[in-house]
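Student: sequence? don't have it. structure:
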């Protein structure tokens, strides 16, 4: 992997020691040159650069102005096909607010009276268009369900092969719900749940209401 500004996870990824070892090893197995990978909640680009190094075409989606600027600097240091989209993703296009000053922990604000940075919001269906994505990573600090609700067409047409989803308790704070509604939404579209081991191999599991580690959702027929 090429160079990167010293921004936490990106720097460690540069030296082949990715911050999310199991998950990134899974993408090393799953992605092939020419695949489309969408990094939702890219922050400074650890996953985007990892996928780009694998030869994938990448859309790196990051709404925060400070993080997006660092992301652009990291992308500029590498000769990878990465497009930076400075916006949030949710269930519908529009404008929302994003907290500021929390670095990678910034999140959408649903109460319009709360302070934060006003951002543009689009849907994953609009970003994807009629394309197929080999992989989509969604790490948006509890708003993962909103992102998936804005991807109903792509999910129903099974044009997203594999998703990586944050599965912690953040959704309780933002949406007053566990991850159960996310699991139900994906199951309606035929997706099954898996978790990677240290070699990046995916193993089936029954998703818990929440978990400290990310889960993968796999489209029907992805593994035969």
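Tutor: That came in fine, so what should we check first? The structure displayed is predicted, hence computed values, not measured ones. Numbers count the residues shown, from 1 in each chain.
Student: When you work out contacts or count neighbours from here on, use the C-alpha atoms and nothing else.
Tutor: OK.
Student: what element comes up after the top helix by length along the chain heading to the C-terminus?
Tutor: In the chain, assigned by DSSP state H, the helix with the most residues is helix 65-76. Counting by DSSP states H and E, the element after helix 65-76 in chain order, helix or strand, is strand 82-85.
Student: Show residues contacting that following strand.
Tutor: Residues from elsewhere that reach strand 82-85 (C-alpha atoms under 8 Å, 6 or more residues apart in numbering): 48-49, 52, 57-63, 68, 71-72, 75.
Student: now stretch 168-176
Tutor: 108-110, 141-144, 177-179, 210-214.
Student: hey, where'd the strands end up in the chain?
Tutor: In the chain, the strands defined using DSSP state E lie at 36-40, 57-61, 82-85, 88-89, 94-98, 108-109, 117-122, 133-138, 160-165, 192-196, 202-204, 215-218.
Student: got the contact list for the fifth one?
Tutor: Strand 94-98 is contacted by residues 63-64, 106-110, 112, 115-122 when judged by C-alpha under 8 Å, 6+ apart.
Student: If any of these are buried, put those into a ChimeraX selection.
Tutor: This is how ChimeraX selects the buried members of those, with burial counted by 16 or more other C-alpha atoms under 10 Å:
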select :63,64,106,107,108,109,116,118,119,121,122
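Student: so which of the contacts of strand 94-98 comes closest to residue 87?
Tutor: Proximity of these to residue 87 (C-alpha to C-alpha) peaks at residue 63, which lies at 4.1 Å.
Student: Below is an additional structure, to be compared with the one above:
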């Protein structure tokens, strides 16, 4: 993000509405401290979890500034999951969602992160939160078939599978299907953030998507699928065929609102709306930045 874009994001963030000055101060403080001491730092994430943050982690630092970087989706996870549930984090990055699921809620997680250097940071967050017995981490990519792919390594939260010629640092990694990974496992919640490779992940997840235990999916539909020759709408239509419908979530009111139109942004898809609404309504309160959701 550019400086102006970042400042606008911080000012409009739902957890910063009444605390813009404090949020901007955290941003400025981090910009200074990360340059003076450019080492990993352990920060409180929620009252039950911690997150390792270091210079260059655009997603993780968003949590430091605001409490929850992707507020609506992360809050949905916190309110939906319970101890003993299974959450699958496809494109886990350094583990923000994984830490919330297994560190705060104490659900079980299968976390999948392809980039080796990012995977190492994910493992560090698993260790610092003492979640090793609840998190199974895999250093692979997911797609429509097993094999080997090239994956970028220097783009932080936007690392992705490379198809054809691309001027970026890459590494060769193994790729498998979600159905193979989840054989004999039944997740309740699935998060997919794979920088445009969603179509291939969904193609390799037919049995997973048919499993009635899967109640909801958080998926990033930001138009990047076009780099792989797929219209973004195709992913939306594929999820509709499995019975999932798109919603937005208001964490303060614990209310879901059905999306009237399809858009290029993170979206929550729900199949069992009654189950999900009951979970949200009965969720424990979560304390963040001296606020309650």
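Tutor: Structure received. The structure displayed is predicted, hence computed values, not measured ones.
Student: How about residue 77 of structure 2, nearest residue that isn't a chain neighbour?
Tutor: Among residues not flanking residue 77 of structure 2 along the chain, residue 101 sits closest, at 7.1 Å (C-alpha to C-alpha, 6 or more residues apart in numbering).
Student: What is the equivalent residue in structure 1 for that neighbour?
Tutor: By TM-score structural alignment, residue 101 of structure 2 lines up with residue 51 in structure 1.
Student: Would you mind measuring from its match to residue 92 of structure 1?
Tutor: As defined by C-alpha to C-alpha, to the nearest Å, residue 51 of structure 1 lies at a distance of 27 Å from residue 92 of structure 1.
Student: out of these two, which sits in the busier spot?
Tutor: residue 51 (29 against 17; other C-alpha atoms under 10 Å).
Student: mind listing what that one touches?
Tutor: With C-alpha under 8 Å, 6+ apart, residue 51 of structure 1 has these contacts: 27, 28, 31, 37, 57, 58.
Student: Pick the most buried one from the strands of structure 1.
Tutor: The highest mean neighbour count among the strands of structure 1, using mean count of other C-alpha atoms under 10 Å, belongs to strand 88-89: a mean of 30.
Student: is it true that residue 34 of structure 2 touches residue 53?
Tutor: No. Applying C-alpha atoms under 8 Å, one finds residue 34 of structure 2 not in contact with residue 53, separated by 9.5 Å.
Student: higher neighbour count, the two?
Tutor: Higher neighbour count among residue 34 of structure 2 and residue 53: residue 53, with 24 against 16, using other C-alpha under 10 Å.
Student: How many residues are close by the counterpart of residue 255 of structure 2 in structure 1?
Tutor: Alignment note (TM-score structural alignment): residue 255 of structure 2 maps to residue 201 of structure 1. For residue 201 of structure 1, the neighbour count with other C-alpha under 10 Å is 16.
Student: Starting from residue 218 of structure 1, give me the distance back to residue 201 of structure 1.
Tutor: Taken as C-alpha to C-alpha, the span from residue 201 of structure 1 to residue 218 of structure 1 is 13 Å.
Student: Repeat that for residue 174 of structure 1.
Tutor: Applying C-alpha to C-alpha to residue 174 of structure 1 and residue 218 of structure 1 gives a distance of 25 Å.
Student: quick check: longest helix of structure 2.
Tutor: helix 20-36.
Student: What is it packed up against?
Tutor: Applying 3 or more C-alpha pairs under 8 Å, 6 or more residues apart in numbering; DSSP states H and E, we find helix 20-36 of structure 2 packed against helix 3-12, helix 58-66.
Student: most tightly surrounded among the ones you listed?
Tutor: By mean count of other C-alpha under 10 Å, those have helix 58-66 as the most buried, with a mean of 21.
Student: Quick one: residues in contact with that one.
Tutor: Counting by C-alpha under 8 Å, 6+ apart, 10, 13, 15-16, 23-24, 26-27, 43, 45, 51-54, 68-69, 94, 96, 156-157, 289 sit against helix 58-66 of structure 2.
Student: Which ones among those residues map onto helices?
Tutor: Per DSSP H, these map to helices at 10, 23, 24, 26, 27, 96.
Student: of all the residues you listed, which two lie farthest apart?
Tutor: It's 24 and 96 that sit farthest apart of these, by C-alpha to C-alpha, at 21.1 Å.
Student: So residue 205 of structure 2 is in contact with residue 177, correct?
Tutor: Yes. Assessed by C-alpha under 8 Å, residue 205 of structure 2 is found in contact with residue 177 at 6.6 Å.
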